[in-house]
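> here's a sequence, model it:
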Amino acid sequence: MENIAKKLNESAPELLIKKNESLAKYTYTKTGGNADLFVMPKTTEEVQSVVQFCSEESVPLTILGNGSNLIVKDGGIRGIVLYLDLLNTVYREDTMIYAGSGAKLIDVSRFARDESLTGLEFACGIPGSVGGALYMNAGAYGGEISDCLHKATVLTTKGELLHLERADLAAKYRHSTVAEKKLYCSRSSVSIRAFRKTTHRSKDGRTDRSTRIETTA
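Okay, here's the model as predicted:
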């Protein structure tokens, strides 16, 4: 993989690349072997560059999010593991929350609570990333990500950008178009609509609800 690492670095000089990296450090179970190349993009452009590189060079590509629903075999993973943890930007515009694919869903839910927005309370106990949640239409406590998704920008396996509206997600129970078509979620491209409450519940009431769910999760 030495030659692959060199070529990848030439195509994206700022990319963080680790060789023969233990994946046990990046999963909840703290088990598993090594990745041939462990790549940590910081921008959507870097993600796109890696995906295009793997497509053109026929290099196996595995996407790793929060590692909360994953067990890596002792033999590790061949090719490139693309770790999205650094794509964790979360910000608000009016009643819309924009989150990078590597942002933790729990953190986004708490951000919505702190901003006095509602719609993401169900996610405050889900230990996954925004990208992973979109991929499998994650949910709990009667809610799921497709209920509050507004739009998303994803990548095809060839590195082409696609813009999905909520209807394009074709969401079902723990399933979405993203998984079906093997698409990759990119940074700062998932906008989660957290609506203001239509009732007169106080801010303390919202906080209490989130706390209650977190305690039972």
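> alpha carbons only for contacts and neighbour counts from here, please
OK.
> contact partners for the residue sitting nearest the centre point of the chain?
Using Cα atoms, centre = their mean, the residue of the chain that lies closest to the mean C-alpha position is Gly131, 2.2 Å off. Shown here is Gly131, whose contacts under the criterion Cα atoms under 8 Å, 6 or more residues apart in numbering are 65, 100-103, 184-186.
> alongside the first, I'd like the structure of this one:
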Amino acid sequence: MELVQELINLKVGRVIPNVSLKEYTTYRIGGTARVLVFIDSIDSLKKLLQFLRKNQIKHKILGNGSNLIFKDGLYNGVLIRLTDLNHMEIRGTEIEVEAGYSLQKLALKAAKASLTGLEFAAGIPGTVGGAIFMNAGAYKSDMGYIVRCVTMLDENLEVKTITNKECNFHYRTSYFKEHPNCVCLSAILTLNKGMSQAILAVMEDRKTRRVLSQPLEYPSAGSVFRNPEGDYAGRLIESLGYKGKLFGGAMVSEKHANFIINKENAKASDVITLIYDIQKNVKKTYGIDLKLEQEIVE
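Below you'll find the model as predicted:
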């Protein structure tokens, strides 16, 4: 408990020891984290990261846990949650928003303010920071289309603002994925004026389509694999007969083959076993290396 007390003494936010990762990931799987810290300010984040780096303590930034697979057992480090960094302000056609703000909530706020451009985000369960990190997207749009600039902590823990171009957005990746020691703090998004009712109607239509095509009734972390160029991961997986395949408590969705669901008290190892089996057989059959859209955390 010495580390816990040291973190409490730093006064950087709420400190919770021995946290079940099932409560903080959308898969509802994983073991226990040694410590979870809810950061209360950017200064607190800098202070905490300085302490962790100085003492060589393993750590990871955690948003909504909507794209992560924590292994079973102990995560022997500190998880840092940014969900208390959640200020948002709409100014004309621009939105300034902190990294911990809910992406789904932001899409709804934008729609009600008659701003179009965020409709794709209505069904993405992560935070703004997580969405920028992986350049989240759907319906042929993504964060790269709407981010004007991002304020971050760089590798030296200095606050710095970078442009859209410097964010290096590409399909499901960004500057932040390439530089994991940098932390997204906030962003300015540029949207366009639209008709609120029309925008909300588009979002409702897409919600209906998601309910029909995705296993939203079970815990998951969305799409497991990135689509390979010129094809769809779901099509490849389905062609090999994986729909409905069970391993332990995890199952390849019968609705969409690129989703693995927590069918019944799954372990992280169940999900990971299915992932590796799919990758192996897609490679063997098609010569294609399926790349994870999700992240397995050691």
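> work out the TM-score between the chains.
For these two chains in superposition, a TM-score of 0.90 is obtained (TM-score structural alignment, normalised by the length of the first structure); 209 aligned residues with a Cα RMSD of 1.5 Å.
> tell me which two of the contacts of Gly131 of the first structure sit farthest apart.
Ala103 and Tyr184 (14.4 Å; Cα to Cα).
> onto which residues of the first structure does stretch 70-80 of the second structure map?
Stretch 70-80 of the second structure corresponds to residues 72-82 of the first structure when matched by TM-score structural alignment.
> oh, I was asking about stretch 158-171 of the second structure
Residues 160-173 of the first structure are matched to stretch 158-171 of the second structure when aligned by TM-score structural alignment.
> got a list of contacts for the matching stretch?
Contacts made with stretch 160-173 of the first structure from outside it, assessed by Cα under 8 Å, 6+ apart, are listed as 48, 137, 146, 149-156, 176-178.
> what of stretch 91-104 of the first structure?
65-66, 84-90, 108, 112, 117, 127-132, 185-196.
> packing partners for the helix or strand containing Val211 of the second structure?
Assigned by DSSP states H and E, Val211 of the second structure belongs to helix 196-213. Helices and strands touching helix 196-213 of the second structure, as assessed by 3 or more Cα pairs under 8 Å, 6 or more residues apart in numbering; DSSP states H and E, comprise helix 103-112, strand 115-116.
> average offset of the helix or strand following the last one relative to the first structure?
Once the chain leaves strand 115-116 of the second structure, the next helix or strand it forms, by DSSP H and E, is helix 128-134. Superposed on the first structure, helix 128-134 of the second structure shows a mean distance to its aligned partners of 0.7 Å (mean Cα distance after the TM-score superposition for the first structure).
> quick one: buried residues of helix 128-134 of the second structure?
Applying a neighbour-count criterion of 16 or more other Cα atoms under 10 Å, one finds 128-134 buried in helix 128-134 of the second structure.
> so which bit of the first structure is it matched to?
In the comparison with the first structure, helix 128-134 of the second structure aligns to the range 130-136 (TM-score structural alignment).
> any idea how far the matching stretch is from the chain center?
With Cα atoms, centre = their mean, to the nearest Å as the basis, stretch 130-136 of the first structure stands 5 Å off its chain's centre.
> same thing with stretch 30-45 of the second structure?
16 Å.
> again, but for stretch 136-149 of the first structure
Once both centres are worked out by Cα atoms, centre = their mean, stretch 136-149 of the first structure turns out to sit 14 Å from its chain's centre.
> what's next to that stretch, contact-wise?
Looking at stretch 136-149 of the first structure with Cα under 8 Å, 6+ apart, the contacting residues turn out to be 119-120, 122-123, 126, 132-134, 166, 169, 171-176, 178-179, 190-194.
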